[in-house]
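Chemist: this one's sequence-less:
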């Protein structure tokens, strides 16, 4: 299995987990569209990865909650490379509040980025995949697609929702050779997670050290953070897998925090 010559769209890929996945794909010879809110950051990442090779990268400015922007980005990618083989819907944010204090506008913002973003990008790429008779759609879920934690009502709801969307795409896409799967990482030490540490310490009335050791890593088998490379390798597996034998599935990457 390999991704040589495959064309992949990865949202939120100018940094963090998305960047790691893009780097893994380009290293295997893929053509990767770096879709991000910041065109400057996307261009910087695309240049870096193209110079690394052997694949190449293209920068796209994309707000995944804006249907016109998503459609325009997909159209640009198809114009340049002639099609799309892989979608990794990775763009996401985290907002933490107790449920009774959760501002409705922040609830809607989080769900829109995670769920509307996954829906709109899938809707935009599926016709191209159906025409080609193959494709792989990958959603960035979380251990919170399976579990719940205090303060994360919106995030847990969104990540659970991605499981349902992937399963529907798997059913509808099967006759066209399109599969859909969900990656469910544990805590990966990205800026998104590092931001949560003081926020949760304040909300829960505990130290930042306790947040890391008890809340984030307390249920792992080795008190280790999941790495970006761990997640990127699972994304590569879902993208490169050649048949519908692996579809409608979710794979937890969490150092044993959650075990199916």
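Modeler: In hand now; what should we look at? No experiment lies behind these values; they were computed from the predicted model shown. Residues are numbered from 1 along each chain as shown.
Chemist: Every contact and neighbour count from this point should use C-alpha atoms.
Modeler: Noted.
Chemist: my guess is residue 248 contacts residue 181, does it?
Modeler: Yes - here residue 248 reaches residue 181: they are 5.2 Å apart, a contact under Cα atoms under 8 Å.
Chemist: anything in contact with each of the two?
Modeler: 166-167, 170 (Cα atoms under 8 Å, 6 or more residues apart in numbering).
Chemist: can you pull out the strands in the chain?
Modeler: Along the chain, the segments classed as strands by DSSP state E run 7-11, 31-36, 56-61, 86-89, 135-140, 178-185, 249-253.
Chemist: second one coming, line it up with the first:
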């Protein structure tokens, strides 16, 4: 296969967390490129998003290991193989370590670290047999640095970087690459929902949260558009990125440049 094409040949992709934000933008971009896409989300509203893009929707609670395996099995049943896996699904809870509920900790770790592992494990045989695979983990700038009030989220994202590196080392000889993308605050419902929680945690109003917390460490003073992240996903899923693996790609508005 030529490595000079600007976009990879049509492939089969599974994307998680697709009802809105980054996941929805990735589904739209992949469908635009002609890929066959299984869009996986817990929220039934994801059906309309998938239909609009031209993807197939699969509803699943990815905190359940069997649901993770079922999602991959559905992609294989419908399309015959699986070439690209984008682990994007995530949730957030903001509170101090002292007050952090154990049930919420377990839910976040299950969804944002255990599920990517199980999905990768289930997708691996198809990628290995095809001699070509792309695993793209949507991490966060909080995979690189920490902030107060997000113990579970930050722990999961740091763990995702380790999973990415291990998958890259194990997959290199089999044509499978693994990379992580680490955005700062993206204009998504997940971020919107954090603003009120952060305001309560830090005793400030919501505009102060945006200016003094979300954009405090950014050189570029704006939120990131989901499509900007989707564009990097598309590159990492392409033939052009065959030599790129085990890397963490920051889209962080200059946050970690300090």
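Modeler: Right, received. Where do you want to start? Predicted model only: the values in this text are computed from it and were never measured.
Chemist: circling back: kindly reformat the strands of structure 1 as a markdown table and extend each row with distance to residue 226 of structure 1 and mean neighbour count.
Modeler: Compiled in a markdown table, the strands of structure 1 are given as follows (distance: least, Cα to Cα, whole Å; neighbours: other Cα atoms under 10 Å):
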| stretch | distance to residue 226 of structure 1 | mean neighbour count |
| --- | --- | --- |
| strand 7-11 | 20 | 27 |
| strand 31-36 | 23 | 29 |
| strand 56-61 | 26 | 25 |
| strand 86-89 | 19 | 28 |
| strand 135-140 | 14 | 28 |
| strand 178-185 | 7 | 28 |
| strand 249-253 | 7 | 21 |
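Chemist: Make CSV from the ones you listed and add distance to residue 229 of structure 1 to it.
Modeler: Formatted as CSV, the strands of structure 1 follow (distance: least, Cα to Cα, whole Å):
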stretch, distance to residue 229 of structure 1
strand 7-11, 16
strand 31-36, 17
strand 56-61, 19
strand 86-89, 15
strand 135-140, 14
strand 178-185, 11
strand 249-253, 11
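Chemist: Would you confirm that residue 207 of structure 1 contacts residue 201?
Modeler: Yes - applying Cα under 8 Å, one finds residue 207 of structure 1 in contact with residue 201, separated by 5.4 Å.
Chemist: Looking at these two, which has the bigger crowd around it?
Modeler: It is residue 201, of residue 207 of structure 1 and residue 201, that has more neighbours when counted by other Cα atoms under 10 Å, with 17 against 13.
Chemist: Spit out the contact partners of that one.
Modeler: Contacts of residue 201 of structure 1 (Cα under 8 Å, 6+ apart): 207-208, 210-211.
Chemist: so what corresponds to it in structure 2?
Modeler: Using TM-score structural alignment, the partner of residue 201 of structure 1 in structure 2 is residue 199.
Chemist: what separates its match from residue 109 of structure 2, distance-wise?
Modeler: For residue 199 of structure 2, the distance to residue 109 of structure 2 equals 24 Å [Cα to Cα, to the nearest Å].
Chemist: do the same with residue 61 of structure 2
Modeler: From residue 61 of structure 2 to residue 109 of structure 2 the distance is 13 Å (Cα to Cα).
Chemist: higher neighbour count, the two?
Modeler: residue 109 (21 against 16).
Chemist: Just give me the match in structure 1 for the more buried one.
Modeler: Using TM-score structural alignment, residue 109 of structure 2 pairs with residue 111 in structure 1.
Chemist: so who does the residue nearest to its match when sequence neighbours are not counted touch?
Modeler: Excluding its sequence neighbours, the residue lying closest to residue 111 of structure 1 (Cα to Cα, 6 or more residues apart in numbering) is residue 158, at 5.6 Å. When contacts are counted by Cα under 8 Å, 6+ apart, residue 158 of structure 1 touches 110-111, 114-115, 145.
Chemist: do the same with residue 51 of structure 2
Modeler: By Cα under 8 Å, 6+ apart, residue 51 of structure 2 lies in contact with residue 57.
Chemist: so where do the helices sit in the stretch 101-250 of structure 2?
Modeler: Counting by DSSP state H, counting those that start in this stretch, the stretch 101-250 of structure 2 has helices at residues 102-109, 115-130, 151-171, 189-202, 206-209, 226-236.
Chemist: Using CSV, lay out those helices together with distance to residue 19 of structure 2.
Modeler: Output for the helices of the stretch 101-250 of structure 2, formatted as CSV (distance: least, Cα to Cα, whole Å):
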stretch, distance to residue 19 of structure 2
helix 102-109, 18
helix 115-130, 17
helix 151-171, 20
helix 189-202, 10
helix 206-209, 25
helix 226-236, 12
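Chemist: Nearest to residue 74 of structure 2 among those helices would be which one?
Modeler: helix 115-130 (11.1 Å; Cα to Cα).
Chemist: I am finished for the moment; much appreciated.
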